[in-house]
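> This is a predicted model, with the sequence first.
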Amino acid sequence: MNALAQVLTIVEAVLLIGVGSVEAFGAHTRLFQRLFGVRAEHLSALRVWLVNQGFYNIVFGLGFVAGLVIAGTGDPAAGRAVIVVLALGQAVLGVVLWVTEPQLWRGAAVQTVLPLAVAGAAML
């Protein structure tokens, strides 16, 4: 895989693992409340979804790492396929976020554009 694809994949993995960790473990913090615009009084009602969503993001991020490891140490084509499938999945989820909650367009853009860049670079 080319260097651009590797760097973008690492950025995507770090972003997903970082955001997922904040969702799963840091929902009670001001950082979470600022990042996601959630008021403290709503956190208890959202906790189950936040933890679940956080772990989804962490697992996706680890999947990107696994794709890099597979591409670098085993089968480059298989690693690339893992990365492209995960990236396209993230892009679809970004579009779904935009369609269902248009006011979250910034988050939806990040969730769509970066993964599309990862998939595009990986397919070069």
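Cool, the structure landed. Numbers count the residues shown, from 1 in each chain.

> Going by C-alpha atoms from here, please, whenever you check contacts or count neighbours.
Fine.

> any idea how far Phe32 is from Leu8?
Remark: distance between Phe32 and Leu8 (C-alpha to C-alpha, to the nearest Å) = 24 Å.

> which residues does Gly74 contact?
By C-alpha atoms under 8 Å, 6 or more residues apart in numbering, no residues touch Gly74.

> The closest residue to Ala77 other than its chain neighbours: neighbour count?
Counting by C-alpha to C-alpha, 6 or more residues apart in numbering, the nearest residue to Ala77 once its immediate chain neighbours are dropped is Ala71, at 6.7 Å. When neighbours are defined as other C-alpha atoms under 10 Å, Ala71 has 20 of them.

> same question, Val110
Neighbours around Val110, by other C-alpha under 10 Å: 15.

> now what about the one helix or strand it maps to, what contacts it?
In this assignment (DSSP states H and E), Val110 forms part of helix 105-122. By C-alpha under 8 Å, 6+ apart, the surrounding residues in contact with helix 105-122 are 1-2, 4-6, 8-9, 12, 80, 83-85, 87-88, 90-95, 97-98.

> before we go on, here's another structure to hold up against the first:
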Amino acid sequence: MSTAAQVLAICIAVMLAVVFVMESILYRHPRLYPLFLTKPTDFDAVRLWTVNVGWYNLTTAAALVIGVILAVNGHEPAGEALVTFTAAQHTFLAVVLVVTERRLWLNALMEGIPAAILLILML
């Protein structure tokens, strides 16, 4: 795994950890309403998906970090497989996001472009 791929994987992991905090802890904050297309009357309805999606993002961040750690500690095939799958997963999920809700195109770009670049670096 190249150094560029390792650095990008860690950067994406940090980004996903920040998104976890926004989705699972801070989703009621007014500054995040536009990001999630929510309003205060939605909180009870969206709590289930925001918290769960947040945890998905945190475990995905962990997978990227573990993949890099494996790769640099002599388990390169396993680490590369984990990072490649995660990059492919988030590239696909970005497409799903924009197809599902076109108003979230910027969110999809922020999720998809780094993941697609990482996927290219891994292949």
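Thanks, I have it. In this text, all values refer to a predicted model and were calculated from it rather than measured experimentally.

> quick one on the thing from earlier: can you tell me which of the contacts of helix 105-122 of the first structure are in strands?
Judged by DSSP state E, strands contain none of the contacts of helix 105-122 of the first structure.

> and those residues, which of them are in helices?
Residues of these located in helices (DSSP state H): 4-6, 8-9, 12, 80, 83-85, 87-88, 90-95, 97-98.

> now the residue of the second structure most remote from its centre, what's its secondary structure?
Residue farthest from the centre of the second structure, counting by C-alpha atoms, centre = their mean, is Thr41 at 26.4 Å. Following DSSP: H, G, I helix; E, B strand; the rest coil, we place Thr41 of the second structure in the helix state.

> which residue packs closest to Arg47 of the first structure, ignoring adjacent ones?
Ala27 (7.6 Å).

> and the one you found, which of the three is it?
Taken by three-state DSSP, the conformation at Ala27 of the first structure corresponds to coil.

> Now for it, how many residues are close by?
So Ala27 of the first structure, with other C-alpha under 10 Å, has 22 neighbours.

> Same check on Leu35 of the second structure?
If you count neighbours by other C-alpha under 10 Å, Leu35 of the second structure ends up with 15.

> again, but for Ile17 of the first structure
Using other C-alpha under 10 Å, the number of residues around Ile17 of the first structure comes to 21.

> who's in contact with it?
57-62.

> 7 Å - rerun?
Neighbour list for Ile17 of the first structure: 57-58, 61 [criterion: C-alpha atoms under 7 Å, 6 or more residues apart in numbering].

> Thanks a lot, catch you later.
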